[in-house]
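K.L.:
model the following, please.
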Amino acid sequence: MTTEALHRWVRPPYLLLPLALLVWLLSLRTVDLAGMDDLGLLQVLPAGYWVAVVLLTAGFWLALRDRTVPVRWLTGYLLGLVAMIHATPALLYPTLRYSWAWKHIAVLDAMLRSDGQVPHAGGFDIYNQWPGFFLLNALYLRVTGLESALGYAAWAPPVVNALLLGPLLLLYRSFSTDRGLVWGALWVYYCCAWVGQDYFAPQAFAFLLFVTVLALVARQLPGAAPGGGAHASGSPERAGPPRLLPLLAVLLLEAAVVVSHQLTPLMLICVLTALALPRRNRRAVLPALAGAVLLTVLWDTTAARPFLARNLPEFLDGLTSPDSNVVSGLAGLGAAAPGQVVVAWVDRGLSAAVILLAVLAVWRRPWVRRTALPLMAAAPLPLLLANSYGGEMIFRVYLFALPACAFLVTALLRPTARSGVRATAAVAVVLTLLGGLFFGYYSKENMNYFTPGEVSAVARMIEVAPPGAVIVSVTGNVPGVASHYDVHPRVQLNQESEDVRRQLATDPLAALARATAFAPPGTPFYLVLNRGQAAECYLTGVLPADTVARLGTAVDEAPRFAVVDRNDDAAVYRYVPDPG
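P.N.:
Below is the predicted model of the structure:
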């Protein structure tokens, strides 16, 4: 190697990426998961982890300013960021993270046993009516010979986020050929995606397809052809007719979205409708919009009709209560743990900052007003007024608006001229946004993490519980408790009536009796108590923090409760009421 070549490879952009990854991996060796409390992983990740994050950020922005650094190195930095954020729990935890991921494993297993639609699904019947994600995974398991998705589901967050890099890059290159702007927007996106809808779930799958559809449609918009200057001009010339192959790909992706998730098709229709408002866009957008509307209506009036018919009154009520829909996700914080109150305000601050910076970009950067980006960012808002989506709509609107908002934020932060001061300020803002993401993404890990003891206790319960036995838990934060949901009725005490929840604090055994009174006389029920439920009660305040402990003490002292399994993190009890 020549001296000139050696000098090239010892520059900071080439050194900081491997150094940051090495420091990150070494830092994970000293993490004590038992030390998590109010702030989850934030409390137990060592200083080396945060040093690695800063090194990676510095290296990326140095590489972005040096046009001699190949694009593959920028890709490496972005994948390194994805790994540091999203692969860290997968590397640290010996079990699958997050209770909803476990529920989706249970749904997939039930569909495999039933060769499709699951009978007697109860509250899980919504998955029978939007089964696309699960059937695709079932096909993969059948082809590969794997018995369960449990082995790879833990890696869904890093994989989904890594796969998003491709469609996001395609989308951003539709609006600019400025390398710094495009790749900077990718970094900003990953720094602000705190909502956490990237686990093993239909939403993660549908969101990936949603962004891909937007990217393919955006490539057909006027002024979106690559090589057209520093920025896409958004010129008023009319778009040509959509090319056949991209249109077929869009229709196929839309079909996959429609059969997999109930909300994402509506978000897609909102965004495509917004893109079709300018007349010059319509020849490119209307075929995709017509396909999305037709497929959604066809599916919702056939396969999904039972669910929609049952929930139509709730949907109509939501349309008449836009004010309550907007604030439904901003739950009261009085009962939450002190650390979670701080986290809630950080999350709100991060989201507000992203939206404010995006609005400022539209004002301060006139060229972005000639693109479709402002329409893409604002399009999900009508759904926030239409329905609360169980209190989650405000977070889903942020999720679907973020791809456009991240680009707008970067357009605002990117210096219009080469200036070291402005570049440093931009990096400081990005680091602040990244810090906010860690609060939102890592702060609930004390309840998202399950120990092997919790998993083994629940597995033992499912193994011995006969069909028809009722399974009772305080909250739903139990790994694998939904297994065989088609043969085990479930009782979740925090979802019972207010009277039962109040009685749970004064007379736990009487509350248990009332909650299980629906079962035929003599039906056994199994009560599962675990560390994760106690953590959820403490962190969220859904029930008093000592609920799990008090209930455990009560059943330990009561007759007819037999211990099925017990360890340091979980206990399972069996109770058979007197048939008389």
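
K.L.:
rest of the way, CA atoms for contacts and neighbours
P.N.:
Fine.

K.L.:
list the contacts of the residue lying closest to Ala535 once chain neighbours are set aside.
P.N.:
The shortest distance from Ala535 to any non-neighbouring residue, by C-alpha to C-alpha, 6 or more residues apart in numbering, is to Met447 (5.2 Å). For Met447, the contacting residues are Tyr98, Asn477, Gly532, Gln533, Ala535, Glu536, Leu539, by C-alpha atoms under 8 Å, 6 or more residues apart in numbering.

K.L.:
6 Å instead?
P.N.:
Counting by C-alpha atoms under 6 Å, 6 or more residues apart in numbering, Met447 touches Gly532, Ala535, Glu536.

K.L.:
what helix or strand does it sit in?
P.N.:
helix 445-448 (DSSP states H and E).

K.L.:
what comes up buried for whatever helix or strand comes next after that helix?
P.N.:
For helix 445-448, the following helix or strand on the C-terminal side (DSSP H and E) is helix 452-464. Of all the residues in helix 452-464, those buried under the rule 16 or more other C-alpha atoms under 10 Å are Gly453, Glu454, Val455, Ser456, Ala457, Val458, Ala459, Met461, Ile462.

K.L.:
next, the structure of the following sequence, for comparison with the previous one:
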Amino acid sequence: MTDLSDLPPAWSGRRALAWPGLPLLVALALWAYAMRHTDVSRLDDYGLVSALHPTFWAGLAVLTTGFWFTVRDPRRPGAWPAAYVLGLLVMERATQAVLYPTPLYAWAWKHEAVIDHLLTAGGLQTADQVGDMAVYDQWPGFFAAQAALQRLLGVDSAAMFMAWWPLASSLMLLLPLLLIYRTFTEDRRLIWTAVWLFCVANWVGQDYFSPQSVAYALHVGVLAVVLRRFGRSAVRRGRPRQAVWTVVITVMIVAIVISHQLTPGMLAVCLLALCLSRRYRDWVPLVTTVVIFLAWCLTAALPFLSAAMPDMIRSIGDVGANVETGYGATPTGTGAIATSWAARLLSGSVLLLAAVGVLRQRVLRHRARPLLLVAAAPLPMFAASSYGSEMIFRVLLFMLPGAAFFAAAALLPKVRTLAAGAAAQETGDRQATGTARSRRWGIGTWVPLAALLGGTLAFVPAYSGKDRINYFPPQEVALVRQLFDQAPDGSLVVAANRNYPDAYASYWSIDHYWFLDDARSHVDKIVREPAATLADDMAGVERPARAYFLLTQGQLANSEMNGQLDKAQLDRIRKSLAASPRFRLVAENGAGWLYALKQSGGAER
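P.N.:
Below you'll find the model as predicted:
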């Protein structure tokens, strides 16, 4: 156990207990005002950052400052730090749901299509039936649960609630995080500061409507149970109780394994790291994870793994390639580069603070060593796979619970064991107390506050700096739905990339071709001779099916900001199709254009 109670309270009496509510209410009022006065109709390359009303930033600063002075006073009720963290999550994760009339992220829309397919097909299907999308039928846990939830709520689509999923998935993380941190300290200042840092450093975006969001929460939940119930002291308290907790983690591990490919591997390396410490020599959680994971890989997931295994083997040990972004994933333009660096600096600062906390806090370095091992365990995964050029972000994500704890320790005073604190009190160590009081308003207060405030503000560009890519206005949604409402089975939809809503709608009956995924030589040919090349690419579609070309605002933003084709090149392609006698305009609005390839023989519709 650790204790940070050497800091005296700033205020006393009723005012000390009541005043934390004032900054919290002011911050939420400023946030509410900002939501009413923020216009997201014309986002630039800085995403939501440049669109937010200034009162949002003021509210975030007030919230952070109020939290810092609240959490440092041990006499304040423990509910106040919790209230501030909930306020932070509202400002962080609910802002986009309030401002945007449609859900964010093309991947979230893709997952909605998978659920729709599951409900339509009435069961799982193979690659012979749905092609590459069969991978989702081989890890169906999340989608089956969401299909059941959709039916339970009586809604037509998961799009009705998936905009609020980032807030819901973030709330799911609070309990396991608190359990983990309370395993190593009872001081609520360290606990809640660690939770705060976890929230502001968790910009990676795993919280959207995805299997990763649930699998990650379950991953942290398994670690919480293992850290609290599978240590040597817990095992000695009784095997019957241990069996109950084994059943609990087994259920969670099964849910992880059937929902997500990467998380079981991350969980296994974290549990292995714990087994290497003296305090956690119970191999049951690790063996359970490995056995369930292997059983799933050798049965339900075997078709996918058989096809992907050669590439997976080649990527082992190739760290440079595994962390390289590559073509189509390189931030381009001032806004994209600035927000990318904000994310890097935020993660780097938290990791640096964590290193300072490990070096500075000798007590925690010993007592929280298992958490330090868990934080370091994902690092070897750099050498295992590129995971679609996202492995670096996933490693940071799985390091974050431990890193946030030690980063919080760097912002707080020196810790001492409870026994040492009691001994100091008995001997009347008033000199130390006086020194702490004299530093109350000194560098030990304002420098950590500046660091906390900087990290909290940096979260916004790191998390929502790409909203020009991720947001699809209602006009874009309407245009895409018009396409799929009229496209006969067997039709082909051609687009620059898959960054548009409902990009995978009816994927079991309609084919898709995203030409920016093709070889660079073919992309260059399309740029040189757009209409002729695309007409040849689309010519194989036979009646009654149709071949469509779709270009939308989301595709333009994704291509420009990720270093592919710029706006002038995409405009040239669109104008070439508009002038070609082989294409006709089907629909257009302020968010995009839809063309159809004219078919020979018979009247055009």
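
K.L.:
quick one: TM-score?
P.N.:
After superposition, the two chains reach a TM-score (TM-score structural alignment, normalised by the length of structure 1) of 0.92; 562 aligned residues with a C-alpha RMSD of 2.3 Å.

K.L.:
most neighbours among the contacts of Met447 of structure 1, which one?
P.N.:
Gly532 (27 neighbours; other C-alpha atoms under 10 Å).

K.L.:
excluding chain neighbours, what is closest to that one?
P.N.:
Using C-alpha to C-alpha, 6+ apart, the closest residue to Gly532 of structure 1 is Met447 (5.0 Å).

K.L.:
thinking again about what came up before, now which residue in structure 2 aligns to the residue nearest to Ala535 of structure 1?
P.N.:
Mapped onto structure 2 by TM-score structural alignment, Met447 of structure 1 lines up with Ile469.

K.L.:
just confirm Arg279 of structure 2 is within a strand.
P.N.:
No. Going by DSSP: H, G, I helix; E, B strand; the rest coil, the assignment for Arg279 of structure 2 is coil, not a strand.

K.L.:
my guess is it contacts Phe230. True?
P.N.:
No. Distance between Arg279 of structure 2 and Phe230: 8.7 Å, which falls outside the contact criterion (C-alpha atoms under 6 Å).

K.L.:
more neighbours: which of those two?
P.N.:
Phe230 (23 against 15).

K.L.:
for the more buried one, give me its contacts.
P.N.:
Counted by C-alpha under 6 Å, 6+ apart, Phe230 of structure 2 has zero contacts.

K.L.:
how about 10 Å then?
P.N.:
223-224, 236, 242, 245-246, 279-285 (C-alpha atoms under 10 Å, 6 or more residues apart in numbering).

K.L.:
with Tyr46 of structure 2 instead?
P.N.:
Residues near Tyr46 of structure 2 by C-alpha under 10 Å, 6+ apart: 333-339, 461, 464-468.

K.L.:
make it 8 Å
P.N.:
Gly335, Ala336, Ala338, Thr339, Pro461, Gly465, Lys466, Asp467, Arg468.

K.L.:
then Leu543 of structure 1?
P.N.:
Contact partners of Leu543 of structure 1, counting by C-alpha under 8 Å, 6+ apart, are Asn494, Arg501, Cys537.

K.L.:
run a quick neighbour tally on the residue mapped onto Leu364 of structure 2 from structure 1.
P.N.:
Here Leu364 of structure 2 is matched to Val368 in structure 1, going by TM-score structural alignment. Residues within reach of Val368 of structure 1, counting by other C-alpha under 10 Å, total 23.

K.L.:
now do Ala215 of structure 2
P.N.:
26.

K.L.:
what does Arg369 of structure 1 give?
P.N.:
With other C-alpha under 10 Å as criterion, Arg369 of structure 1 counts 16.

K.L.:
what do we get in structure 2 for Ala570 of structure 1?
P.N.:
Ala570 of structure 1 maps onto Gly592 in structure 2, by TM-score structural alignment.

K.L.:
which one is its match nearest to, not counting chain neighbours?
P.N.:
Closest to Gly592 of structure 2 by C-alpha to C-alpha, 6+ apart is Thr552, at 4.0 Å.

K.L.:
the one you found -> structure 1?
P.N.:
Match for Thr552 of structure 2 (TM-score structural alignment): Asn530.

K.L.:
what's the separation between its match and Arg67 of structure 1?
P.N.:
Going from Asn530 of structure 1 to Arg67 of structure 1 by C-alpha to C-alpha, to the nearest Å gives 54 Å.

K.L.:
quick one, which of these two is more surrounded?
P.N.:
Higher neighbour count among Asn530 of structure 1 and Arg67: Asn530, with 30 against 11, using other C-alpha under 10 Å.

K.L.:
sorry, back to before: same list (the contacts of Leu543 of structure 1) but as JSON lines, adding neighbour count.
P.N.:
As requested, the contacts of Leu543 of structure 1 are exported to JSON lines (neighbours: other C-alpha atoms under 10 Å):
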{"residue": "Asn494", "neighbour count": "17"}
{"residue": "Arg501", "neighbour count": "20"}
{"residue": "Cys537", "neighbour count": "24"}
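
K.L.:
same check for these, but in structure 2.
P.N.:
Counting by both residues aligned by TM-score structural alignment, their matches' C-alpha atoms under 8 Å, the members of the contacts of Leu543 of structure 1 that carry over to structure 2 are Cys537.

K.L.:
now, the contacts of Leu543 of structure 1 that are in helices?
P.N.:
Arg501, Cys537 (DSSP state H).

K.L.:
any idea how far the residue nearest to Gly592 of structure 2 is from Ala505 of structure 2?
P.N.:
Per C-alpha to C-alpha, Thr552 of structure 2 is found 16 Å from Ala505 of structure 2.

K.L.:
with Leu22 of structure 2 instead?
P.N.:
Taking C-alpha to C-alpha, one finds Leu22 of structure 2 at 48 Å from Ala505 of structure 2.
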